[in-house]
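>>> what would the 3D arrangement of this be:
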Amino acid sequence: MRIAIAQLNYTIGAFENNKLKIMDAVQRAKADGADLVVFAEQSISGAPAYDLLNKVNFLDLCEEALVEIAACCDGISALVGLPVQEGRWTVSAAAFIQNRKIVGYITRKHILQRDDATFLYPGRGREFIQVAGRKIAVVVGEDIMHPDECSGCADAVINIGSSKYARQRIEKRYDFFAGMAYRLGTDVVFVNQVGANTDVIYDGSSAVFSAEGKPLALLAGFEEDYRVVELGGVHEPMEVPYQDKTRNVYRAIKLGLADFFRKNGYSRACLGLSGGIDSAVVAALAVEVLGAENVRVLLMPSQFSSDHSVEDAMQMVRTLGMQYDIVPITDIYRSVVDSMNPVFGEDTEFGVTEENIQARIRGVLLMALSNKFGHILLNTSNKSELALGWGTLYGDHTGMLSVIGDVYKSEVFDIARYINRNGEVIPENILLKAPSAELRPEQKDTDYLPPYDITDSVIYRMIEEGQSREEIINAGFDAEVVHKIYAMILRNEQKRKQFCPTLRVSTCPFGVLRVMPITSKYGF
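Coordinates of the predicted model:
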């Protein structure tokens, strides 16, 4: 049996475009002599559609598109993912099309992802279809995580999914499907979405594994792909490629950034370029995705900015060819402080208030640039800063999209080195100098906490792995540091609540898979 796998990039609610993509793939599969063509979960609607899944008109438009798709499926069978209404509820389904008819729907039974739990309801689960004389078990989404429900002497198992990208998820997914195919003694086909919608990134990486647990086909990651596979045929042996973590995160962010602009009709971006590692990485990514002509940066030095930071930023500007402006903020800062002196009092010491004024001035200038010329302001904060509360509301937290807000500071350096793999884009001095907000004289991040490799290890254990303070201390970390970081994470939830959408690349992004109350005495 020949199965065509169509790994496509869909846009939420773009029914005409999604329909045409699917129909083009059907025609290609027919030309290739496929018996069955398979598309991802919720391919007609795009995902995640959230509350749109509860709108009757949205579901009706999905069904109308499906009818047109079915009409072109002469001489071929198809599995197409879409949300459908069952009674009062919406379920995620695979429509089975045969001889231009919609034969039936296989619906997802298990709703495990928090993104889906509020908007989708459980369906019936695995069902069997007959194609080219073969009995095929079809499962939708996370139902594949219950392999005991997929058995039943099938000739193959097909899973249509919408599995989001997260660090190291691709290799774990391959291991799961290889083991499942071997245990069930049958071929397993996985077809995933690819592309990004707002903050969610789908990596694609669709795959087919033989009954021996060997890969028969591994589709591309982070891009559209198409493959025809002969199940039960003779195949050349292939190896599962090594998944480089930094490269995959880099590719995921590029895909997320590109689709955010393309699908929302944006073309130009702006950001503040400080001479630090975070803004350097975001600028380099933006130029690679959008082109230097569409990226504009502001350099906003203050009396506390070092000369080398300004020069490092200018070196990046020259290397990448971005449009830039230098707007010193020292006079603006003094004007604000002088205006507030009657309120603060003449003898008030310099402190966090004065530091935040500088960050907020920069936020105002960046938003002014964005408003005046229609640029989308990219935020440059990283996950370590968000965890610790090292950011200023309405200052460096300003932006329409956070590019690296789900990337730890130590990983930002890894991405910078990857960007420089073919030559220096980010100046070496930016990679070597001690991180600093430069909001007071001689300020360094290590004035407050240990180096980021240690700090990030503690944060990672707390956030991604859910470890307690005691577990982390018992693993060998300094107790005082652990308690300090824990307290900082807890008391800065209100800042994260007001943060902009963040491209998701971790297993536990803030505000999505880690939702904490602002008002709470737990842990103190």
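>>> C-alpha only now, for contacts and for neighbours.
Fine.
>>> confirm that residue 517 sits in a helix.
No: Residue 517 is assigned coil when assessed by DSSP: H, G, I helix; E, B strand; the rest coil, not a helix.
>>> how much space separates it from residue 496?
Applying CA to CA, to the nearest Å, the value for residue 517 to residue 496 is 11 Å.
>>> neighbour count winner among those two?
residue 496 (20 against 11; other CA atoms under 10 Å).
>>> list the contacts for the more buried one?
386, 510-511 (CA atoms under 8 Å, 6 or more residues apart in numbering).
>>> would you do the same for the sequence below? I want to compare the two.
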Amino acid sequence: MNFGFLKIAAAIPEIEVADCRHNTAEMEKLLREACQRGVSVIAFPELSVTGYTCGDLFGQPVLLAEAEKTFGELMERTADCPAVAVAGLPVAVDGRLYNAAAVFCRGKLLGIVPKTYLPNYNEYYEVRWFASGDELKTDTVTLCGQTVPVSSKLLFRSGEVCLGIELCEDLWVPVPPSSLQAVHGANVLVNLSASNEMVGKHDYLRDLVRQQSARTVSAYLYASAGCGESTTDVVFAGNGLIAENGVLLEEAERFVPGSRLVCCDIDIERLAALRRKTNTFAYAGPSPAFRSVAFDLPAYGRSYPLLRHYNPTPFVPSDDDGKHRRCEEIFDIQCTGLARRIRHTGARTAVIGISGGLDSTLALLVAVRTFDLLGLPRKRILGVTMPGFGTTDRTYDNAMGLMRALGVEIRETDIRAACLQHFADIGLEADDRSVTYENAQARERTQILMDLANRSGGMVVGTGDLSELALGWATYNGDHMSMYGVNCSIPKTLVRHLVGWIAATHADEATRPWLLDIIDTPISPELLPADERGDIAQRTEDLVGPYELHDFFLYHFMRFGVPPDKLFFIARHAFGERYAPETIKKWLVVFLRRFFAQQFKRSAMPDGPKVGSVSLSPRGDWRMPSDASAALWIAQAEAIRTDEP
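Sure thing, here's the model as predicted:
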């Protein structure tokens, strides 16, 4: 495998009903194509050797004999193909016929898994021809001259990969066999299906596959019958679906003639990390024992391209409808959290430092909506602007204009005189531009906010975001501190998007222009004096790196425990030519160094609402010693070769 990636495929052959020789020839073509593309696991539809719609022909010994013969020939002809394949055919065992999945690889039959749940309603009549796998009285069968295990309780293992197999209707019942298979270790669930099309059914099927992959924390490979099946009463469209942990990674275009192959890479390491993290995953109460069959995965190496999309902004949904729903939900969570804290503490005011930047803007918008929902006047929100040595006209004007447009109480306190006095008190030279110079300003601002909150019977609403917490890009006991941090679980890439969404969907004409200009303003703490043109001289991303890279690293590092070499690999895949390999490596090392070194700030972070699957609260999702060593991670990151393709 390549960083835990496994290439799998749903094969949809164009069949002829009851023409086993034609069908196995099409299956051979697809199997060979799959191996040429580096596929390790390939699934064919239910009863693909004969066709699903043979009806009472399943009772004909001629068809059953031909199915076994041609399937055996298929295995012989593909003995040079390294992929493990799962094909559907009728299999007779002890005088009864089973709708079965046959697992084979390199000419060797590995095992037979019969269908458990046989539909016998509406257009389905499977009980007329087949028996359920639960009715088996033996645990072996001889097929094509090979004696192998036969059971609905079989798992197929190769290292970290474990295949569980079910057939069509098995997925549609209240407790699918794949649920128990997953509890017993299956992480790649394969479904051989022959599900016909009806209006609205496809959407339900897609949700079913996605949800089962999520519930079982697995990859789900679904291959369904297509062209060539009988259209006497129903139509089959050729569904090929590949899902992983609730996300549909790839799907076939339906109603397309000809044989097709749908390929995608799944991430076995990611699934293993999620299962380890979810401590309730393996508990399912008493369940039947499973038998394991060993097989060898092909060793393709890294010569095949990664067939998988990685969103370069994983915290931001890629589709417009998803973005709108996500933003609305996040905004509601922030406002609900702040409202509860205000009611509980009896705070009369909310005090927020407004810089004209993204984070404080979002915090102010949350406060305004919260006060509106609580029926409190906006004038009880104290928006405090505190110009310092690096404040520019642009950010100052945006801060003042936004507060006026929102109708909050405006307080302005210039911190320069107080800071100069403080510098003199501690003996800091006038031309010193060290971290002390910067942090003193942040702490002076925080002191003003805290004291104003005390004086007005209120609470300081924090503005720091998740990206800053991850990198420690905050002044300890300065902007790092508040009484409730509404942005603490929102990364910088999402903050920008949220403010843009609010501007487009919630802001009035007086507020929108200020929000749009704030979005376009470079990110900066404005702690160093402006340049000769009066523009921002201190740009955060020049110092700590691009936030979109850091947010990408943070998401995959926290959510799935992705190691540095794999982080580098998937970042290159996600960002393409946007960043040179050397640049990605450079900022990855910075991310790791800062993430470990700055844990002490997160250990003392204020309360704030969790809004997504990644959070750094020391009381919830992330508990790490402040002095944990980063040596292992740094060593792996620094050893990355940037000259490899």
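>>> returning to what we had before: and the contacts of residue 496 of structure 1 as TSV, adding distance to residue 247 of structure 1 and secondary structure?
Shown next, in TSV, are those (distance: CA to CA, whole Å; DSSP: H, G, I helix; E, B strand; the rest coil):
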residue	distance to residue 247 of structure 1	secondary structure
386	23	helix
510	22	strand
511	25	coil
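>>> please list only the buried members of those residues.
386, 510 (16 or more other CA atoms under 10 Å).
>>> can you list the contacts of residue 496 of structure 1 in JSON lines and add distance to residue 336 of structure 1?
Shown next, in JSON lines, are the contacts of residue 496 of structure 1 (distance: CA to CA, whole Å):
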{"residue": "386", "distance to residue 336 of structure 1": "26"}
{"residue": "510", "distance to residue 336 of structure 1": "33"}
{"residue": "511", "distance to residue 336 of structure 1": "33"}
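>>> now stretch 344-357 of structure 2, how far from the centre of its chain.
Centre-to-centre, stretch 344-357 of structure 2 and its host chain are 34 Å apart (CA atoms, centre = their mean, to the nearest Å).
>>> in it, what's buried?
Buried, per 16+ other CA under 10 Å, within stretch 344-357 of structure 2: 347-357.
>>> for structure 1, longest helix please?
Of all the segments assigned as helix in structure 1 under DSSP state H, the longest by residue count is helix 352-373.
>>> Provide the aligned range in structure 2 for it.
Here helix 352-373 of structure 1 aligns to structure 2 at residues 435-456, judged by TM-score structural alignment.
>>> next, the mean deviation of the matching stretch compared to structure 1.
With mean CA distance after the TM-score superposition for structure 1, stretch 435-456 of structure 2 departs from structure 1 by a mean of 0.5 Å once superposed.
>>> Provide the contact partners of that stretch at residue level.
348-353, 384, 386, 388, 415, 418-419, 422-423, 428, 458-460, 475, 477-479, 481-482, 527-528.
>>> among the residues you listed, name the buried ones.
Buried subset of the contacts of stretch 435-456 of structure 2 (neighbour count, 16+ other CA under 10 Å): 348-353, 384, 386, 388, 415, 419, 422-423, 428, 458-460, 475, 477-479, 481-482, 527-528.
>>> can you count the residues close to residue 172 of structure 1?
11.
>>> no no, residue 272 of structure 2
Residues contacting residue 272 of structure 2 under the criterion other CA under 10 Å number 20.
>>> the one 4 residues further on now?
Residue 276 of structure 2: 12 surrounding residues under other CA under 10 Å.
>>> next, the contact list for it, please.
Going by CA under 8 Å, 6+ apart, residue 276 of structure 2 touches no other residue.
>>> residue in structure 2 paired with residue 261 of structure 1?
Using TM-score structural alignment, residue 261 of structure 1 pairs with residue 342 in structure 2.
>>> also residue 439 of structure 1?
With TM-score structural alignment as the criterion, residue 439 of structure 1 matches residue 527.
>>> from memory that match sits against residue 390, does it?
Yes: with contacts counted by CA atoms under 8 Å, residue 527 of structure 2 reaches residue 390, the gap being 4.9 Å.
>>> where along the stretch 401-550 of structure 2 do the strands fall?
Secondary structure of the stretch 401-550 of structure 2 by DSSP state E, counting those that start in this stretch: the strands cover 409-412, 459-462, 484-485.
>>> can you put those strands in CSV and add distance to residue 75 of structure 2?
Listed next are those as CSV, based on distance: least, CA to CA, whole Å:
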stretch, distance to residue 75 of structure 2
strand 409-412, 78
strand 459-462, 65
strand 484-485, 62
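>>> among these, show me which one is buried the most.
Ranked by average neighbour count under the criterion mean count of other CA atoms under 10 Å, those are headed by strand 459-462 at a mean of 26.
>>> what about it, how far off from structure 1?
Counting by mean CA distance after the TM-score superposition for structure 1, strand 459-462 of structure 2 comes out at 0.6 Å.
>>> other residues contacting that strand?
The contact list for strand 459-462 of structure 2, computed with CA under 8 Å, 6+ apart, reads 347, 349-352, 363, 449-450, 453, 479, 481-487.
>>> can you do 10 Å?
Under the contact criterion CA atoms under 10 Å, 6 or more residues apart in numbering, strand 459-462 of structure 2 has outside partners 338, 341-342, 345-353, 359-360, 363-364, 366-367, 381-382, 446, 449-454, 479-488, 606-608.
>>> in helices only, show me those.
Those of the contacts of strand 459-462 of structure 2 mapping onto helices are 338, 341-342, 345, 359-360, 363-364, 366-367, 446, 449-454, per DSSP H.
>>> which ChimeraX command selects the buried ones in the residues you listed?
Remark: buried members of those, expressed as a ChimeraX selection using 16+ other CA under 10 Å:
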select :338,341,342,359,360,363,364,366,367,446,449,450,452,453
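>>> coming back round to it: overlap in contacts, residue 527 and residue 390 of structure 2.
Common contact partners of residue 527 of structure 2 and residue 390 (CA under 10 Å, 6+ apart): 438, 441, 536-538.
>>> tell me what whichever helix or strand residue 212 of structure 2 is part of is packed against?
Using DSSP states H and E, residue 212 of structure 2 maps to helix 201-215. Identification of packing neighbours for helix 201-215 of structure 2 by 3 or more CA pairs under 10 Å, 6 or more residues apart in numbering; DSSP states H and E yields helix 177-183, strand 188-193, strand 219-224, strand 240-244, strand 247-251.
>>> can you do 8 Å?
Under the contact definition 3 or more CA pairs under 8 Å, 6 or more residues apart in numbering; DSSP states H and E, helix 201-215 of structure 2 sits against strand 219-224, strand 240-244, strand 247-251.
>>> fine by me, thanks again.
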